[in-house]
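Student: structure here, sequence nowhere to be found:
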């Protein structure tokens, strides 16, 4: 028999074995995608909350908008003058106390959050949280619960809230994001206003991403859809653990989803719990990346090190002896290949701790022992309530869609003056009750946080230019601030 004839049975056998293995391979591929996420949805829903705010403690009372509970007589010392009654009686029809007995505060949803501790700690994002006024948290199947701001971190945009009262809240555990790999399945969860618990599924596109203006944080990128109302909600792995906190970039781009890693979130939570602020380490120098050619000329490795561009006077780096032109190779023994490596390792170092920085100087390695300081302006605790209002001598309430529709207001945004100290800065500038502040320093005012930010940035003695709406007219006025 020829050789081809002898081989024919073996070829046929190999072909049949291949056909038999195909279904097994396809079954293996199908297992890569979970059958469904229903169990994870049931597990996560009770801990994913909606965050709402009120920008004033004012409520709708029996004859309009009053700073006391519906149905109660106002204290004499707080009784506004008659023109105040007339003004708001025109705005709101009279309602009986029975109709207003169960009225919830006027709330505006600003995003989502996740309960991370049974005592009522809620992790969310800082953006749009009010500087003054009440924060509310909607939990599945319950009325809004009041919460207070423990503190926030501007660099990561994370904020920690504490629900008022003692309850054993359902929580989600913070997982290990280090085990995540590109291609792993994740779920982005949120609690949008009017919709309740929602989630989208996707995969991890990349880890360690950077975003403009956020030098201390690395982000998980995912193709799971993350809308504005999802920001502050958790990014879950298939175990139901929180591996990230959803954010939306400042440019508003939602084509790709991003989340602050749980590793960074844990550090932020711990610092906010203990002191109400986040403090980061500081060396007091600026660095730039090295090209391979320049690194070789300086005597370093082709892909290692960052060049010191500047050392701040009387900084930890200067006191330790570092100078312009040094090449930083290692930080606490860990290789430094790009500026971000150094920035994030320094930021994670505790104030007062000693670190070893290995530099290349005159083609020789030199170790410097440096005591870490706190980064200037690092970590701000929750601001005192009523700062903006007290400074201007007014009581303000945000213009909501309900207010605009109900009173046919000519503006879409702004802060309405509902109380006024005639001798205060706003009163001296000619503002009246019912005026709406639309702009400050030529910047749009959509809520108290906007005004607070502008006031914080003003130097002492500087005036404040306001654009104000009164009736169907707009005018500019300047305030002299203390």
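Tutor: Cool, got the structure. In this text, all values refer to a predicted model and were calculated from it rather than measured experimentally.
Student: okay, CA-based contacts and neighbour counts for the rest of this
Tutor: Will do.
Student: so how many other residues sit close to residue 394?
Tutor: When neighbours are counted by other CA atoms under 10 Å, residue 394 registers 23.
Student: repeat that for residue 183.
Tutor: The number of residues packed near residue 183 is 12, by other CA under 10 Å.
Student: please apply the same query to residue 5.
Tutor: Here the number of neighbours of residue 5 (other CA under 10 Å) works out to 9.
Student: also residue 136?
Tutor: 24.
Student: check which helix or strand covers it.
Tutor: strand 135-138 (DSSP states H and E).
Student: chain center to whichever helix in the chain runs longest: distance?
Tutor: Ranked by residue count and defined by DSSP state H, the top helix of the chain is helix 3-30. Helix 3-30 sits 56 Å away from the centroid of its parent chain (CA atoms, centre = their mean, to the nearest Å).
Student: in that helix, what counts as buried?
Tutor: Across helix 3-30, burial judged by 16 or more other CA atoms under 10 Å covers no residue at all.
Student: next, the one to line up against it:
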């Protein structure tokens, strides 16, 4: 729903906005029956606050400048002194289009980060075709949310931000945007699913909808039948599939103050690499269910290391909230402020342990990379001690301990578990591996069942469950 020219403050826009009760379309009842004019009214009310965004990025194109003679004598046989083709750079513009929606009458606009990222010039076009230059106020690549601003010298119509947590699968929704440059296109569908993970990052928690979303819709609003924005249309699973994804508006609202005030979001950081609880992990650890996240690595110098969290710990709860899967934990931690004292409930060696940890500010990716190797493993394996020659051959980090896999037997437990040549086995069960002889001594005593190996590969460290069958 729009509120053009109102005196509503930005703070109230960011909160779960009240609903205009005088309009029956926007009744607070979620069971409001649809009529033949429901979607028409939603489109009419919301569209004036939806904008088209054009982002231009300056790029340099390299090309060869061919002299005229080159096409008659390309090898210069006729005159060796003739000038060869010269490399020349030419500046050009790369243009991309997207959508946004106005959330404050002063001209603040929400959109996707990928719409405006790296742009040198941003232009916003309103429903009445007027265009204004825009500047980026703040960006958050982790959630793909950005805040931009235009100055028009007048109050602008705004949308109301709804409550995405209240959405239910099957609820009607509308997408408004500029697909393929067709301004203010309206499509209607339902909420197909919630809490979708699509591999975009640690904070994946998307609303899935079958309201048609296409290139150019990015950054546009997903609206409920009360005219409230409940999501930011962000991604699609291929063209014309009827599978689109939107960032929940509650996630965007939680970071809006930081984007406006600081231009970025500084998140809390725990400092662990985690994995999901697979059936093999569940069997090996004797878990009743597959809830939780298992720690595969503890980053050096991190809050997790300070709190003595260990590889193999299973995080069951974070600040009293159940960790249903490994996907839950990054968002739980990321919603906290640096300096927060968090309480973790973990399972360690079959016992429930409660740990207090003081979260720190999340370091940059470059800083994390400088902290050394992070997360990956091996049976039916031929291994060798790590000599300087072996370290050079497999490009292993200096000082790494363990044994390196040089051969994996066909159809062996190790091959079934995905172990490969060049993997470094750091630990088998609770035994830290120091030499090839120790590895063979330990593995020769393993019985039928699932055994957990700690392995380093591809610059990372990870836990790998290896199942030994009775006929192995």
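Tutor: It's in. Just so it is clear, the model here is predicted, and its values are computed rather than measured.
Student: quick one: TM-score?
Tutor: Once superposed, chain against chain, the TM-score is 0.59 (TM-score structural alignment, normalised by the length of structure 2); 304 aligned residues with a CA RMSD of 2.8 Å.
Student: about what we covered before: what span of structure 2 lines up against the next helix-or-strand element following the strand holding residue 136 of structure 1?
Tutor: Once strand 135-138 of structure 1 ends, the next helix or strand along the chain (criterion: DSSP H and E) is strand 145-153. In the comparison with structure 2, strand 145-153 of structure 1 aligns to the range 132-140 (TM-score structural alignment).
Student: just stretch 272-287 of structure 1 next, same as before
Tutor: Counting by TM-score structural alignment, stretch 272-287 of structure 1 corresponds to residues 259-274.
Student: if we can go back for a sec, mean per-residue distance, the strand holding residue 136 of structure 1 versus structure 2.
Tutor: Strand 135-138 of structure 1, aligned to structure 2 and superposed, deviates on average by 0.7 Å (mean CA distance after the TM-score superposition for structure 1).
Student: hmm, back to that, off-centre distance for the match of stretch 272-287 of structure 1?
Tutor: Worked out by CA atoms, centre = their mean, stretch 259-274 of structure 2 lies 13 Å from the chain centre.
Student: got the end-to-end distance for that stretch?
Tutor: Its first and final residues considered, stretch 259-274 of structure 2 spans 28 Å by CA to CA, to the nearest Å.
Student: same thing with stretch 286-302 of structure 2?
Tutor: Terminal residues of stretch 286-302 of structure 2 are spaced 29 Å apart (CA to CA).
Student: buried ones in it?
Tutor: Buried-residue list, stretch 286-302 of structure 2, by 16+ other CA under 10 Å: 287, 290-300, 302.
Student: okay, those in TSV with distance to residue 127 of structure 2 next?
Tutor: Listed next are the buried residues of stretch 286-302 of structure 2 as TSV, based on distance: CA to CA, whole Å:
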residue	distance to residue 127 of structure 2
287	56
290	50
291	48
292	48
293	47
294	50
295	50
296	51
297	51
298	51
299	50
300	52
302	49
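Student: which position in structure 2 pairs with residue 243 of structure 1?
Tutor: Using TM-score structural alignment, the partner of residue 243 of structure 1 in structure 2 is residue 230.
Student: how close does the helix or strand its match falls within sit to structure 1?
Tutor: Taking DSSP H and E as the criterion, the element that holds residue 230 of structure 2 is strand 228-236. Once fitted to structure 1, strand 228-236 of structure 2 is off its aligned match by 1.1 Å on average (mean CA distance after the TM-score superposition for structure 1).
Student: please enumerate the helices of the stretch 351-472 of structure 2.
Tutor: With DSSP state H, counting those that start in this stretch as the criterion, the stretch 351-472 of structure 2 has helices at 365-370, 388-393, 413-416, 436-443.
Student: just tell me the aligned range of the shortest one in structure 1.
Tutor: The counterpart of helix 413-416 of structure 2 in structure 1, using TM-score structural alignment, is absent.
Student: distance of residue 127 of structure 2 from residue 449 of structure 2?
Tutor: Distance of residue 127 of structure 2 to residue 449 of structure 2, computed by CA to CA: 65 Å.
Student: swap that for residue 382 of structure 2, please
Tutor: 21 Å.
Student: please say which of those two ends up with more neighbours.
Tutor: Counting neighbours by other CA under 10 Å for residue 382 of structure 2 and for residue 449 shows that residue 382 has the greater number, 17 against 14.
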